[in-house]
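based on what follows, work out the 3D shape:
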Amino acid sequence: MPSSTSQPQTPDHVTLRAGRYTATTTAAGGALASLRHDDRDLVLPSGGQLGRPAFEGAICAPWPNRVVDGRWEHDGQQHELAITEPDRGHALHGFVHDQRWNLLESTATTARWGLDTQPQPGYPWALTLATAYELDAEGGLTWQVTAQQRPIETGPAGPAPYGVTVHPYFVAGEGPAQDWTLELPAESVLTVDERLVPQDLVPVGEASLDLRGGRMLGEQQIDHAFGGLTERVARLTTPAGSGVEVTWSADHRWVQIFTAQWDARRPRHAVALEPMTCPPDAFNSGTDLIMLTEEPVTVGWQVRAL
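You can find the predicted model right below:
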């Protein structure tokens, strides 16, 4: 195993190389800025700055997706988060994506970034997080996030509610995303209203969102959380057969699919696949929340080229 390299001052980026893969990770949110196989992007590259409006490559914690209206209750205490999705009025994707992480160690094929969070409005716990990237010539990119509560004198007693996802926009290959096929073995999907507030968990066939056998995306716009996962894998492929495969650890019972139609005048060119440990608005529903103590909790994802 290569020895770690001490970093007296955290750089902005660390680039990893293994075989035909190259990945760039960044101090801005501890995020994945790029992932390539040969000369092909597997994720939509980002500049690696703070404040990425589309959350490209971000780590979304201590909650993924939305807390509706930014309000939630825990142990009889009302909490109010900053509204970070003003057009819909929700608190979106946590807050660690918009903080600078510190490089803990790196080698030619690995990087590990860390962050100690402070209590935030609406989230009075302090956390310690680390994200680890490892690039392998055969298996592609393995990406893990470890979190634990860091007790502080002024913090609340008891475990900290927690959820996490990562937010790459995957690129199958040439051509518009409308021509790509997405395969996700999920039996149910969470319907939403016009503000993307969760409504009902229904069979995928009832919602016309059955991706189990693979489905060409076409013009359908998707921004939904899928559950009832029978396997922990998703594949995005072009008609020519190139593509990307994403797998995840057992802690993830949900996957958000976002077909990324930012501008109706342009073809879609990437699809966000976000394996989540909990569904949208889990701080209110309590569904699949992780309760963090001082014991570390690690979850992970793997990405490889097809």
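
from here on, just use CA atoms for contacts and neighbour counts.
Fine.

nearest residue to Trp301 other than its sequence neighbours?
Nearest non-adjacent residue to Trp301, counting by CA to CA, 6 or more residues apart in numbering: Trp248, 4.2 Å away.

residues contacting that neighbour?
232-233, 275, 299-302 (CA atoms under 8 Å, 6 or more residues apart in numbering).

what's the most distant pair in these?
Val233 and Val299 (14.8 Å; CA to CA).

coming back round to it: make JSON lines out of the contacts of Trp248 and add neighbour count and distance to Met216.
Shown next, in JSON lines, are these (neighbours: other CA atoms under 10 Å; distance: CA to CA, whole Å):
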{"residue": "Arg232", "neighbour count": "19", "distance to Met216": "20"}
{"residue": "Val233", "neighbour count": "20", "distance to Met216": "17"}
{"residue": "Pro275", "neighbour count": "30", "distance to Met216": "20"}
{"residue": "Val299", "neighbour count": "19", "distance to Met216": "30"}
{"residue": "Gly300", "neighbour count": "21", "distance to Met216": "27"}
{"residue": "Trp301", "neighbour count": "22", "distance to Met216": "24"}
{"residue": "Gln302", "neighbour count": "19", "distance to Met216": "23"}
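
closest one of those residues to Ala54?
Nearest member of the contacts of Trp248 to Ala54, counting by CA to CA, is Pro275, at 16.6 Å.

isn't that closest one up against Gln256?
Yes. With contacts counted by CA atoms under 8 Å, Pro275 reaches Gln256, the gap being 6.3 Å.

burial of Gly89, as a residue count?
16 (other CA atoms under 10 Å).

skipping its backbone neighbours, what lies nearest it in space?
Nearest to Gly89 is Asp69, by CA to CA, 6+ apart, at 5.4 Å.

and that neighbour, that one's in a helix?
Yes. Applying DSSP: H, G, I helix; E, B strand; the rest coil, one finds Asp69 inside a helix.

so how far is Phe55 from it?
20 Å (CA to CA, to the nearest Å).

so which residue is smack in the middle of the chain?
Val166 (1.5 Å; CA atoms, centre = their mean).

find the nearest non-adjacent residue to that residue, please.
Nearest to Val166 is Ile59, by CA to CA, 6+ apart, at 4.6 Å.

before we compare anything, build this one as well:
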Amino acid sequence: MRTLLSGTQHALRAGDYEAVISSVGASLRSFTHGGRDLTVPFDADEVRPSYRGATLAPWPNRVVDGTYVFAGVERQVPLTEPARHHALHGLAAWLDYEPIDKESSHVTLTATIQPQTGYPWRIRVETTFALGADGLTQTVTATNESPDAAPWGTGPHPYLVAGPGHVDDWTLDLPAAEVLQVTPDRLIPIGLAPVDGDDPERFDFREARQIGAVELDHAYTALSRGADGRAVVRVTDGDAGVEITWDAACPWVQVHTSDKGIGKPGHRTGLAVEPMTCAPDAFNADRYDYDAGLIVLEPGASATASWRISAIG
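Predicted structure coming up:
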């Protein structure tokens, strides 16, 4: 039997929720509530486009020029975003994860990032997708199986869908007070700025409002959180929509309006909302005057982060 291009399919169901997880990249291939898409899906026998639904590790977002210095040693990782000359979204997005526990409403998958040029550490990644009445919760745990400390970061890459139409039609509620300014061509971090600074019409969504023609591919921080310590981003279309929530393990969130170019597949069909344990280019944290959130995993140590996607309405 031929293996599908996105790997083994793990179908989950709980109440009105259904999800399908593809083993390649531990990717959320589809997620629906009452038959309504909550994320932009892709086909099982398709090479996953645009990191859609992938689990990002051992870093989310970018390493500028693919170079960084850790423990006094300069490293070079492969450039996977050649147009901008960066290493994008880590090393695990194309690993084939194996199931170690599966029931009708949850699955736990695992894969190992092997030591390699540019990242000479062995990291076991275990992730659980669990459906419940409150939506789909993904938990990612990394364990350093190397004799030396390793840099680490993670996050998901869902493209949220609020309803019919496109990103322009939807309303965004994003409770973040600071945005990471980047260069317009290569998205290299420059520094933090208040969202109500020079361009509030583009960056300030603390009061929910229509996205319109705004184009974003930016990381936000200084997140307002509820009494439970969780941050919530909501994308709505009238009374319906979708939200993603996460705890203090992710002090950053990347928001991308999926600007692929008019007429190109996927153009503004979903809003990427990516909670992150660290900032873009966190492997070069020493370059920046803010806390980039880089996690240093000591030998034998583990780090865990989780997030949940739920229907609204």
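
tell me which of the contacts of Trp248 of structure 1 you also see in structure 2.
Of these, the ones still in contact in structure 2 (both residues aligned by TM-score structural alignment, their matches' CA atoms under 8 Å) are 232-233, 275, 300-302.

tabulate the residues you listed (JSON lines), appending distance to Arg36 of structure 1 and secondary structure.
Formatted as JSON lines, the kept ones among the contacts of Trp248 of structure 1 follow (distance: CA to CA, whole Å; DSSP: H, G, I helix; E, B strand; the rest coil):
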{"residue": "Arg232", "distance to Arg36 of structure 1": "23", "secondary structure": "coil"}
{"residue": "Val233", "distance to Arg36 of structure 1": "20", "secondary structure": "strand"}
{"residue": "Pro275", "distance to Arg36 of structure 1": "20", "secondary structure": "strand"}
{"residue": "Gly300", "distance to Arg36 of structure 1": "19", "secondary structure": "strand"}
{"residue": "Trp301", "distance to Arg36 of structure 1": "16", "secondary structure": "strand"}
{"residue": "Gln302", "distance to Arg36 of structure 1": "14", "secondary structure": "strand"}
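
before we move on, back to that, now check structure 2 for the residue matching the residue nearest to Trp301 of structure 1.
Under the alignment (TM-score structural alignment), Trp248 of structure 1 maps onto Trp246 of structure 2.

how near is its match to Val235 of structure 2?
From Trp246 of structure 2 to Val235 of structure 2 the distance is 15 Å (CA to CA).

tell me where the stretch 101-250 of structure 2 has helices.
Along the stretch 101-250 of structure 2, counting by DSSP state H, counting those that start in this stretch, helices occupy 200-203.

which parts of it are strands?
106-113, 123-132, 135-144, 150-152, 155-156, 159-160, 171-173, 176-182, 189-194, 209-210, 217-223, 231-237, 240-246 (DSSP state E, counting those that start in this stretch).

give the equivalent position in structure 2 for the residue nearest to the centre of structure 1.
Match for Val166 of structure 1 (TM-score structural alignment): Pro156.

its match against Thr55, yeah?
Yes. Counting by CA under 8 Å, Pro156 of structure 2 touches Thr55, with 4.9 Å between them.

what sits in contact with each of the two?
In contact with both Pro156 of structure 2 and Thr55: no residue, using CA under 8 Å, 6+ apart.

where's the residue nearest to Val233 of structure 1 when sequence neighbours are not counted relative to Val197 of structure 1, distance?
Excluding the flanking residues, the one nearest Val233 of structure 1 by CA to CA, 6+ apart is Thr247, at 4.4 Å. From Thr247 of structure 1 across to Val197 of structure 1, the span is 27 Å (CA to CA).

then Trp72 of structure 1?
The value you get for Trp72 of structure 1 to Val197 of structure 1, if CA to CA is used, is 14 Å.

over to Leu92 of structure 1?
Taking CA to CA, one finds Leu92 of structure 1 at 12 Å from Val197 of structure 1.

more neighbours: which of those two?
Leu92 (25 against 18).

and that one? What does it align with in structure 2?
Under TM-score structural alignment, Leu92 of structure 1 pairs with Leu88 in structure 2.

can you tell me the closest non-neighbouring residue to that match?
Distances taken as CA to CA, 6+ apart place Arg62 nearest to Leu88 of structure 2, at 4.6 Å, with adjacent residues excluded.

Val179 of structure 2 too?
Tyr220 (4.4 Å).

show me what the one you found lines up with in structure 1.
Using TM-score structural alignment, Tyr220 of structure 2 lines up with Phe226 in structure 1.

these two touch, right, that match and Phe258?
No. If you go by CA under 8 Å, Phe226 of structure 1 and Phe258 don't touch, sitting 11.0 Å apart.

among these two, which residue is more densely surrounded?
Comparing Phe226 of structure 1 with Phe258 by other CA under 10 Å, the one with more neighbours is Phe226, at 29 against 18.

contact partners for that one?
Phe226 of structure 1 touches 186-190, 254-257, counting by CA under 8 Å, 6+ apart.

let's see that with 7 Å instead.
By CA atoms under 7 Å, 6 or more residues apart in numbering, the contact set of Phe226 of structure 1 is 186, 188-190, 254-256.
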